[in-house]
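# Pasting a predicted model and its sequence here:
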Amino acid sequence: MRQINMESNRSIDRAFDVLQVFTIERPSLTKEEISKLTDIPVSTVYRILYTLERRSLVRFDPDTLCYSPGFRLIEFGSLISSILDVHREAESFLNDLHVQTRQTVLMAISDGDQILYVFNKENYDGLKFSSHVGQRRPYIYGILGPVLLSYLPNKQIERILEIPVPKHTPYTTTDPDLIRKRLQLIKDNGFYIESDETNIGVTGIGAPVFDVRKEVIAAVGVIGPSVQLVGEVLEQAKVALLTATQGISSKMGYPGKLHSTF
């Protein structure tokens, strides 16, 4: 944990004190029991529990008057497990991809209505234009967002497409119909190449990572200056990227080949 010369937020500290009293041995508790375990007044505990309940972080059983951990905590746990698993299995492939292409390599996962970057290794000799680990972006941004979006359920895709897309450059595609066609092409081709739509002079190529259920769990991308990622160099980067995503997918239990050429 980072050491920062700053006081923590007392209300948030108390909320976590409340959440941390739940254990396998104590899966449900009354507000009075929580108050006794945390040394927080019952009235304060009740306000905290009400807030946590509204956020689905705890559940209340009116029959027993007990609280227990909510389903949102399970979602957080699944997210962390997913990040750790795919990051661990992917890291060597991503580092090799960075060495082979000599360009910036990124990996992101879906997180609700946004994407979350979980890996970034930049080409320190070139331009700095990528997102950092832990940063969230909309789906219609860069190369990884559209790749992840293309494999989501249609209902979620349509909801995302209702969100206005800002023009990052004069070349950014914002028309929902054109974006729908692009998403289908990504699924058909198994990769996505974009130039100048997010940053002028920057080209990227992205591809999905699948798991044992044949579901997309991440997207990996290579980005660099358009003057470098062109022609045969771009084709070599595409082959290296698809080889890496095949390797990661196999590590995650995906059965078979993603691309006929590998």
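Perfect, thanks for sending it.
# Please make it C-alpha for all contacts and neighbour counts, starting now.
Will do.
# Quote the end-to-end distance of stretch 113-133.
One end of stretch 113-133 sits 17 Å from the other (CA to CA, to the nearest Å).
# in it, what counts as buried?
For stretch 113-133, a neighbour-count test (16 or more other CA atoms under 10 Å) marks 114, 115, 116, 117, 118, 119, 120, 121, 122, 123, 130, 131 as buried.
# check which helix or strand covers residue 68.
For residue 68, the host element (DSSP states H and E) is strand 66-69.
# any residues touching that strand, and which ones?
For strand 66-69, contacts defined as CA atoms under 8 Å, 6 or more residues apart in numbering pick out 19, 22, 27, 28, 29, 30, 31, 57, 58, 59, 60, 61.
# Now find how far off-centre that strand is within its chain.
Distance, stretch centre to chain centre, for strand 66-69: 29 Å (CA atoms, centre = their mean, to the nearest Å).
# residues of the helix or strand just after it that come out buried?
Using DSSP H and E, the helix or strand that follows strand 66-69 in sequence is helix 71-101. Neighbour-count burial for helix 71-101, counted by 16+ other CA under 10 Å, picks out 72, 83, 86, 87, 89, 90, 93, 94, 97, 98, 101.
# Packing partners of helix 71-101?
In terms of contacts (3 or more CA pairs under 8 Å, 6 or more residues apart in numbering; DSSP states H and E), helix 71-101 is packed against strand 104-111, strand 114-121, strand 216-225, helix 231-251.
# okay, those in a markdown table with distance to residue 156 next?
What follows is those, written out as a markdown table (distance: least, CA to CA, whole Å):
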| stretch | distance to residue 156 |
| --- | --- |
| strand 104-111 | 12 |
| strand 114-121 | 11 |
| strand 216-225 | 15 |
| helix 231-251 | 24 |
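# quick one: the residue nearest to residue 28 when sequence neighbours are not counted from residue 220, how far?
Spatial nearest neighbour of residue 28, excluding adjacent residues (CA to CA, 6 or more residues apart in numbering): residue 68 at 4.5 Å. Computed as CA to CA, the residue 68 to residue 220 distance reads 38 Å.
# dropping in the other structure now:
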Amino acid sequence: MENNTKKTAVLETGDRILRMLECFTIEKPEWGVTELSKHLGLYKSVVHRMLVTLEHRGFITQNPQSQKYMLGIKLFELGVVVGNQMNLRTVAKPVMEELCENTKETVMLMIVDGLEGICVEKVESTQSVRYTSPLGKRVPLHAGATTKILLAYLPEDKIDKIISKGLPKFTDYTVSDPDELRQQLQTIRKQGYCISSNDFSLGGMGIAVPIMDHSGEVVAGLSISGLEFRMNDIADSLLRQCQAAADSISRRLGAR
């Protein structure tokens, strides 16, 4: 019962902070403690504590002239991250559509979020039997070409953390041995692409390559995903097309 009470208190605090941040708008970018207290229906002492916490973390700053509070640089930094993701999707979508049209297979764009992969854009094959993955779906990074290409380029400490949480098997072909996975990742980095089949779903095959930004960092993985019996014999051709598409997207993001 005590634990439930604590969890409720944490949720209430988080909700209050989010409600407070939502008060800052283009129409009213600055707020004083008293007016925030009245607007939110909270004690001034509570509002002040939240503002001090947010200010300490860079989410809020105080205008030295008006003494009122406004949004801080941290929110701008987070906005840039969101903007980059949106820009990535905008840039990638037409290239993905062309790749899907040429290969007749599903094309996916995936990024790393925490310790998982998440599909942020896709263009589905029009074939009656095809591979598909819902937008926003979270998937493990150790199985499947689209996610393994991302895992391969993560910092070693993050790879260690993912491996330490276990490598569940999805099929008999899923790599669950840490040493074997590390060897695979080394090979992927060396060759610059990943081709895998049956390790996430039986009968499935994926061909994936990294997408880089202006700084040379891997920001996403681009893949052609479909059925092994259709893709296996033309894998080399599909790989070349996937690489050309990824290079096109990377250049549009400023990569050299």
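That came through, no problem. Predicted model, so just to flag it, every value in this text is computed and none were measured.
# Could you tell me the TM-score of the two chains?
With the length set by TM-score structural alignment, normalised by the length of the second structure, the two chains reach a TM-score of 0.79; 239 aligned residues with a CA RMSD of 3.3 Å.
# hmm, back to that, out of the contacts of strand 66-69 of the first structure, which one sits closest to residue 229 of the first structure?
Distance to residue 229 of the first structure across the contacts of strand 66-69 of the first structure (CA to CA) is lowest for residue 57, with 45.7 Å.
# my guess is residue 144 of the first structure contacts residue 219, does it?
Yes: with contact defined as CA atoms under 8 Å, residue 144 of the first structure reaches residue 219; the gap is 5.7 Å.
# Pull the contacting residues for residue 123 of the second structure.
Taking CA under 8 Å, 6+ apart as the criterion, residue 123 of the second structure is in contact with 93, 96, 97, 100, 106, 107, 108.
# What lines up with it in the first structure?
Using TM-score structural alignment, the partner of residue 123 of the second structure in the first structure is residue 121.
# and if you look at residue 136 of the second structure?
Aligned by TM-score structural alignment, residue 136 of the second structure pairs with residue 134 of the first structure.
# how far away is the closest residue in space to that match that isn't next to it in sequence from residue 221 of the first structure?
Nearest in space to residue 134 of the first structure, with sequence neighbours left out and distances taken as CA to CA, 6+ apart, is residue 117 at 5.5 Å. From residue 117 of the first structure over to residue 221 of the first structure the distance is 11 Å, taken as CA to CA.
# list residues touching both of the two?
With CA under 8 Å, 6+ apart, residue 117 of the first structure and residue 221 have common neighbours 106, 107.
# Give me the neighbour count for residue 58 of the first structure.
Neighbourhood size, residue 58 of the first structure [other CA atoms under 10 Å]: 20.
# Distance check, it against residue 51 of the first structure.
Note on residue 58 of the first structure: its distance to residue 51 of the first structure, by CA to CA, is 9 Å.
# now swap in residue 94 of the first structure and tell me
According to CA to CA, residue 94 of the first structure and residue 51 of the first structure sit 41 Å apart.
# ok so, going back, next, work out how far apart the residue nearest to residue 134 of the first structure and residue 10 of the first structure are.
Taken as CA to CA, the span from residue 117 of the first structure to residue 10 of the first structure is 30 Å.
# Ok, residue 234 of the first structure next?
Remark: distance between residue 234 of the first structure and residue 10 of the first structure (CA to CA) = 52 Å.
# Looking at these two, which one has more neighbours?
A direct count of neighbours by other CA under 10 Å for residue 234 of the first structure and residue 10 places residue 234 higher, at 20 against 9.
# Now for that one: which residues touch it?
Shown in contact with residue 234 of the first structure (CA under 8 Å, 6+ apart): residue 228.
# what does residue 224 of the second structure align to in the first structure?
Under TM-score structural alignment, residue 224 of the second structure pairs with residue 222 in the first structure.
# How about residue 163 of the second structure?
In the first structure, residue 163 of the second structure lands on residue 161 (TM-score structural alignment).
# so what's that match closest to, chain neighbours aside?
In this structure, residue 161 of the first structure finds its nearest non-sequential neighbour in residue 176, 6.1 Å apart by CA to CA, 6+ apart.
# Now do the contacts for the residue nearest to the match of residue 224 of the second structure when sequence neighbours are not counted.
Nearest non-adjacent residue to residue 222 of the first structure, counting by CA to CA, 6+ apart: residue 105, 4.7 Å away. Applying CA under 8 Å, 6+ apart, one finds that residue 105 of the first structure lies in contact with 94, 97, 98, 119, 120, 121, 122, 220, 221, 222, 223.
# Keep only those residues that are still in contact in the second structure, please.
On the basis of both residues aligned by TM-score structural alignment, their matches' CA atoms under 8 Å, what survives of those in the second structure is 94, 97, 98, 120, 121, 122, 220, 221, 222, 223.
# who's in contact with the corresponding residue of the second structure for the second one?
Taking TM-score structural alignment as the alignment basis, one finds that residue 97 of the first structure is matched in the second structure by residue 99. When contacts are counted by CA under 8 Å, 6+ apart, residue 99 of the second structure touches 107, 241, 242, 245.
# From these, pick the one nearest residue 201 of the second structure.
Among the contacts of residue 99 of the second structure, residue 107 lies closest to residue 201 of the second structure (CA to CA), at 16.5 Å.
# Pull up the gap between that closest one and residue 29 of the second structure, please.
Using CA to CA, residue 107 of the second structure is found at 42 Å from residue 29 of the second structure.
# Would you quantify the distance from the match of residue 163 of the second structure to residue 21 of the first structure?
From residue 161 of the first structure across to residue 21 of the first structure, the span is 41 Å (CA to CA).
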